[in-house]
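In: kindly generate the corresponding structure for this input.
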Amino acid sequence: MLLWLLGILAAIILIPLGVFVVAYTTYDVPEPEELTSKQVSSIYASDASTELARVVPPEGNRRQVPLDEVPEHLQNAVLAAEDREFWTNRGFSLTGFGRAVIGQLTGNDSAGGGSTITQQYVKNALVGDEHSYVRKARELVYSIKMTNEWSKEDILSAYLNTVYLGRNAYGMEAASHAYFNKPVAEVTPEEGAVLAATIQLPSQLDPWTNPEGAEQRWNYVLDGMVEMDALPAEQRTGMVYPETRDPAEYSAYTEATGTNGMIKNHVMEELQRVGITEDDVTTRGLRITTTIDMQAQNATLNAVETQMAGLQEDARAAVATVEPGTGAVRSYYGGEDAAGWDYANAALQTGSTFKIFGLAAALQQGIPLSAQYDSSPVQLPGGITVNNWDNSSAGYTTIAEALKRSYNTSFIRLQDDLENTTQDTADMAHALGVARSLPGIPATLTENGGQPYEGIILGQYQSRAIDLATAMATIANRGVWHETHFVERVETGTGEVLYEHQAGDGERRVSEVVADNLLSAMGPLAAYSNGNSLAGGRPSAAKTGTAQLGDTGNNKDAWIIGATPQLATAVWVGTADNTTAIFNEWGGNMFGSGTPARIWKSTLDGALEGKEIEQFASPAPINFGTGPMGYAPAPAYTPPPVATGPAEQPAPAEEPSPEPEPAPEPEPAPEIQLPELPPPPGDGGGVEIAPGIVLPDLL
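Out: You can find the predicted model right below:
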């Protein structure tokens, strides 16, 4: 019996020992540089071959720093957080394992795990994080062998250069920039403790998402440094948790040029919304196919470059093209600086382009294009007089003619005939695709949460080029909205499909007869705006608009929005800070029928070259019954409260955010603001609807 027991005991000891010896002699410990895995995710155009941008994980582009550039206090903070016996253990720690067990039994999560720094590095660099005894055994063998073959300094240096600390930051150098916007060599003891405290649970312990948990772990690290005699107790007493950087200000290294950087930003936001995580992007070598059509994109870039060349130095442009039947963004231009302000995603005054939403609401309520409206000056409450840009009046004209000539007065009267007046204009704009909220604007198209002012139909409020392109796409699709999107397909480097966009049937936002009539009214406007008809007689529907710069008589925003059955494009031209005037190539006032219309025409001509010429549907008459003035609302549809639009605008890297023009001080009486130079036929100037408040007027 004793011999049997001794044999069993020997087997229990010798067999694992033999396995360990075999494994120890078999496993090779590579050098640190051989362990780096560079998983680059690529963003492609819709052809799946033209690369628009690359997303390089921080471990792929990190700058390794020698150990002597990492402050000693930061090294000690990491040891206090993760492995207080690092300098003396043999790659594993029995006391650390015991401390972890006690922590689990007592519910003290801050006690940490039982893995040493060497084991953590081996897990991340060599054996992975699979939950199995085999993996744990391999981790132990590698850790012991690495301790015997590498110096402790080399192990610590490799760990500090590769450990993940959240915010897409691998290694202490990247993390120092992510949390404190400074090199690791400049990190203070308080800041170093923040970085060390983050290692345990990078996402859960980010101070911007879990300030209480982050500070609790920070205190644990500092107390551990005192216990290790690495920090004087009196210095510890006076320490205060430091301020950390807003994570929105930090982004991983991205290789993109020009407006491709802005497309990349939209893509990354959209991936997050569909459930593809930051970890997927940085570790799985994704192939991301976007909706960007290179024929349309190249046409857009060429149009912007050609038409903007002769303008002032601070002139800027924005272009967004959306496919009506799918909501796919086919071309996008927000600026030349890949990390700069995205003007296609910026809130800007829209001018008379917004008249189409009031007209759509009127059509939906049974008011036909043939309805006659007075174009003479109109009186608003408070004795405010609204005129047309040149004080002209054509008497009673059809609302279709008023749209063509962009009569402010006719559209103010039209809006007054809507069941809910200005609110109906806002609701229709939202239903067709204008975002309900924007960065810095919690609720759009409203006056302090209440009903918007009369100027909404003249473009008083702000919207974005991407939203107006979306709205035009909904109209061109005969009233059916599709979600605007940039991402078509996502697959891993091994071919696994993680996501594929399904366009579906869309949502009807307005009746077909309304969309058809609106398109019919907008049909003549491209030709009327300086002869910017599309090539080959291709039919289009368009509307220009301009917003004035206060009471200066100059303009700051010039627009055109328009569509064919295949594509809808919105174009804005203004200045970099949106607080100065924009002029044309001859130094005169810029109008929507100028540079914006030429960019719009060139974009659509190039994007649709070689494509079939499609026609809009012929509009059926608006004859919904009888009511006030012979009209009655259409019973078929009520716009739902659905928010639309792409991702929010990230903070600008260099250029300031365009801000709405503040209203000047009240003046004794309203006066008409005329443009500096006579505009082309069909364009208008500004109109003052309240003392000192000038609203856009132009066609």
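In: every contact and neighbour count from this point should use C-alpha atoms.
Out: Will do.
In: so where do the helices sit in the stretch 401-550 of the chain?
Out: Assigned by DSSP state H, counting those that start in this stretch, the stretch 401-550 of the chain shows helices spanning 408-416, 422-432, 465-476, 512-522, 525-528.
In: spit out the contact partners of G493.
Out: For G493, the contact set (Cα atoms under 8 Å, 6 or more residues apart in numbering) comprises R284, G285, L286, R287.
In: now the strands for the stretch 1-150 of the chain?
Out: All strands of the stretch 1-150 of the chain, identified by DSSP state E, counting those that start in this stretch, fall at 41-44, 51-55.
In: among those strands, which is the most enclosed?
Out: Among the strands of the stretch 1-150 of the chain, the stretch with the highest mean neighbour count (mean count of other Cα atoms under 10 Å) is strand 41-44, at a mean of 24.
In: one more, for comparison:
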Amino acid sequence: MNRVNWLQRIIILAIGVNLLIGCTSAGTMEPPEVPVPSKIVDANNRLITTVSQVNTVPVELDQISIHLQQAIVAIEDERFYQHQGIDFKGLGRAVYQNLISRKIVQGGSTITQQLAKNLYLGPERTFARKAKEIYYTFQLERKYTKKEILNMYLNHVYFGQGAYGIEAAARTYFNKSAADLTLGESAMLAGLPRAPSYYAPTTNLQGAKERQSVVLARMVELGIISPEEAQAAREETIEPQKQSENLKQAPYFVAEIIKYIESKYPDGLEMLYSSGLTIQTSLDLELQKTAEQALRQGLEKINPEINGALVAVDPTNGYIKAMVGGRDWQKSQFNRALAKMQPGSAFKPFLYTAAIDAGYTAATVLTCEPQTYRQEGAPPYTPKDHKVGYHYRPFILKQALAISDNVIAVKLANMLGPEAIVRFAQAMGVESSLRPYLSLALGTSEVTPLEMATAFGPLAQAGIRTKPLYILKITDSNGRVLEEYTPQRAKVLDEKVAYIVTDMLRAAVTTGGTAAQLSQQVHRPIAGKTGTTEDYTNAWFVGYTPGLVASVYVGYDDKSKRVGLTGSDVAAPIWAQFMEQGLKDTPVEDFKEPDGVTRMEVSTTDGLKATELTEEKMEAVFVEGTEPKVPSLGEFWWQQPIDSGEGPGDLTDNTEESPGEERPENDDPWRNSIDNE
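Out: This is a model prediction of the structure:
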């Protein structure tokens, strides 16, 4: 009864206001509020785009199919031609149904009420707004005929996909005028105003058909059409045409912002198109343009069909500074920056981070030689390196990561246990599900480019992980803040571990590393890792400076096609162009060395402290007290790792296929990286 009393009070108040103003008010109605487009701006308040009511074509009532007129009245306001603006019978029925359901299951607004709201009021839901709505409803009924009201309503109601009004909707969804709509098409469009984003036939044809059936059933119930006509309408072949929004700047990023607003607010798209919102995002428009150019030019050098993604994140605050989800938005709106693909050896840094945290050092020695791993319920697994198979020699971990040795990576994963890799990857920012197989070290679980950029962030920022941010603030047309977000940080790694792994990854972009050419292309301290999956399906490079992490993916949407080149060949050059151009006006910054670490040259063959007689040596960073020393006679010379406590664990694999059998690409625990460029 409380809800009924509340509604009664609103109606009584509105009627009282209406009577006080008197009939003379009919000629002094306020003009409708002009829709104000929303603005999406970057972090520096530079305009990225406006989101406006760009698709509206007013028509007269006789230019609208009678089927559509009948359908919209049947489903939205069956007593439209009998009531005087407020349908008390319909309102009472809706209140009763809502009360017994203890939730809003029916609406009581008439077509005239909806028109009043669309013309004169904003999206807020308050007592005062409802009173104004009822007042304007009475004024509309007093001033205009029912046909005029229906005509205005059909020219203003939102049908989704940016289409305001029935003519725009008919053209958007069916490429025809409103006068030519069939009964089936009319019933489908009449069902859209209730939830245009959900029932849009271009994105949810099944849901649109279900809603169409509800409208047709209601028309039969009211005697407007026969059951046979309804059935024929249901059986019509309807093929909506797909249309994408014409987004010129940062289209993949902007699409995610629009998607967020649409899902967050009940009238999200209406708010965007007419309420004058200002959405301040994390994007840097100049970096975005640089990213788009770098990806486009890099892909053009390969072939016209290959695609890719580039996403850049500021690890200090989580701001997504650039996001390019593909080479051409007009051809494909699929955002590859948020799509899951196998990263290949670009995933190895999580393995090595787990190892350094567990007490292994950059000079721990492992040998690249044949080794078979037996696991319960699975055939034997014998990893190999690209091209050479095996090096048959020892490597220190820093060098093994720099050259991306697969055999040593799997051996290390076996020593740690793949569950440790999962824990560290997820703690650092990977949110996708990871399969705890030994081959996880080689990047066999699918992740997104955004996740990879986020998860490399703690290595760039002394072990601090920051949650990625799209939106900084949303304000309405009056400057009132609707949402505001600040960086969320968490310490996930010891700063010494992060610095040591960064030092190891710097070796990957210098002489002898898989992306050695980058040291000549990017003129500032950088670190990073290439990735190439089996059969050259995906190519990656993920790298960073202290203030920017960028992830680049290159591959075909059709996974039966092969890139034919490595991450070093195709992804690393795109990354280098983006970083060099994007950061050219920023100060050169080095990675800050934390307290408690020391540098030392070590032998790459035995991990000992290098001497004047050492032929093959490399500088490495160690936690103080763990650096190798020259042993006295009779001491063991190899580096003994500290047991992580995890051990190899139970590495049971329940698959029954052998490594040589055909398996789905996204479910193969033995799929190797070939990243020994």
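In: follow-up on the earlier one: just put the strands of the stretch 1-150 of structure 1 in JSON lines and tack on distance to S618 of structure 1.
Out: Below are the strands of the stretch 1-150 of structure 1 laid out as JSON lines (distance: least, Cα to Cα, whole Å):
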{"stretch": "strand 41-44", "distance to S618 of structure 1": "38"}
{"stretch": "strand 51-55", "distance to S618 of structure 1": "39"}
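In: can you say which of the helices of the stretch 401-550 of structure 1 is packed in most?
Out: With neighbours defined as mean count of other Cα under 10 Å, the helices of the stretch 401-550 of structure 1 peak in mean count at helix 465-476, which reaches a mean of 32.
In: what's it packed up against?
Out: On a contact count with 3 or more Cα pairs under 8 Å, 6 or more residues apart in numbering; DSSP states H and E, helix 465-476 of structure 1 meets strand 315-322, helix 422-432, strand 480-481, helix 512-522, strand 555-563, strand 568-575.
In: just put these in JSON lines and tack on distance to V21 of structure 1.
Out: Below are these laid out as JSON lines (distance: least, Cα to Cα, whole Å):
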{"stretch": "strand 315-322", "distance to V21 of structure 1": "64"}
{"stretch": "helix 422-432", "distance to V21 of structure 1": "70"}
{"stretch": "strand 480-481", "distance to V21 of structure 1": "67"}
{"stretch": "helix 512-522", "distance to V21 of structure 1": "78"}
{"stretch": "strand 555-563", "distance to V21 of structure 1": "73"}
{"stretch": "strand 568-575", "distance to V21 of structure 1": "69"}
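In: G171 of structure 1: which of these is closest?
Out: Of all those, strand 315-322 sits nearest to G171 of structure 1, with 37.8 Å by Cα to Cα.
In: by contact count, what packs against the closest one?
Out: helix 294-308, strand 329-333, helix 465-476, strand 568-575.
In: could the ones you listed go into TSV alongside distance to A361 of structure 1?
Out: Formatted as TSV, those follow (distance: least, Cα to Cα, whole Å):
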stretch	distance to A361 of structure 1
helix 294-308	31
strand 329-333	26
helix 465-476	12
strand 568-575	20
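In: buried deepest among these, which one?
Out: helix 465-476 (a mean of 32).
In: okay, buried residues for stretch 530-545 of structure 2 please.
Out: Using 16 or more other Cα atoms under 10 Å as the test for burial, stretch 530-545 of structure 2 gives 530-545.
In: farthest-separated two in the residues you listed?
Out: Using Cα to Cα, those span at most 30.3 Å, a distance reached by D535 and T545.
In: so how far is stretch 94-113 of structure 2 from its chain's centroid?
Out: Mean-position distance between stretch 94-113 of structure 2 and its chain equals 35 Å (Cα atoms, centre = their mean, to the nearest Å).
In: kindly report the same for stretch 210-221 of structure 2.
Out: Remark: stretch 210-221 of structure 2 is offset 36 Å from the chain centroid, using Cα atoms, centre = their mean.
In: mean deviation of that stretch from structure 1?
Out: Following the fit onto structure 1, the mean deviation recorded for stretch 210-221 of structure 2 is 6.1 Å by mean Cα distance after the TM-score superposition for structure 1.
In: which residues touch the lengthiest helix in structure 1?
Out: What stands out as the longest helix in structure 1, according to DSSP state H, is helix 2-26. The set of residues external to helix 2-26 of structure 1 that reach it, using Cα under 8 Å, 6+ apart, is V141, Y142, K145.
In: of those residues, which is the nearest to R478 of structure 1?
Out: Out of the contacts of helix 2-26 of structure 1, the member with the shortest distance to R478 of structure 1 (by Cα to Cα) is Y142, at 65.2 Å.
In: which position in structure 2 pairs with the closest one?
Out: With TM-score structural alignment as the criterion, the equivalent of Y142 of structure 1 in structure 2 is L140.
In: how many neighbours does that match have?
Out: The number of residues packed around L140 of structure 2, counting by other Cα atoms under 10 Å, is 22.
In: contacting residues around it?
Out: T112, A116, I149.
In: ok, the second one - contacts?
Out: Applying Cα under 8 Å, 6+ apart, we find A116 of structure 2 in contact with E133, I134, Y136, T137, L140.
In: apart from its chain neighbours, what residue comes closest to the second one?
Out: Spatial nearest neighbour of I134 of structure 2, excluding adjacent residues (Cα to Cα, 6 or more residues apart in numbering): A14 at 5.8 Å.
In: that neighbour belongs to a strand?
Out: No. Checked against DSSP: H, G, I helix; E, B strand; the rest coil, A14 of structure 2 lies outside a strand; its state is helix.
In: do I have it right that it meets K132?
Out: Yes. Using Cα atoms under 8 Å, A14 of structure 2 is in contact with K132, at 7.0 Å.
In: identify the contacts common to the two.
Out: By Cα under 8 Å, 6+ apart, no residue touches both A14 of structure 2 and K132.
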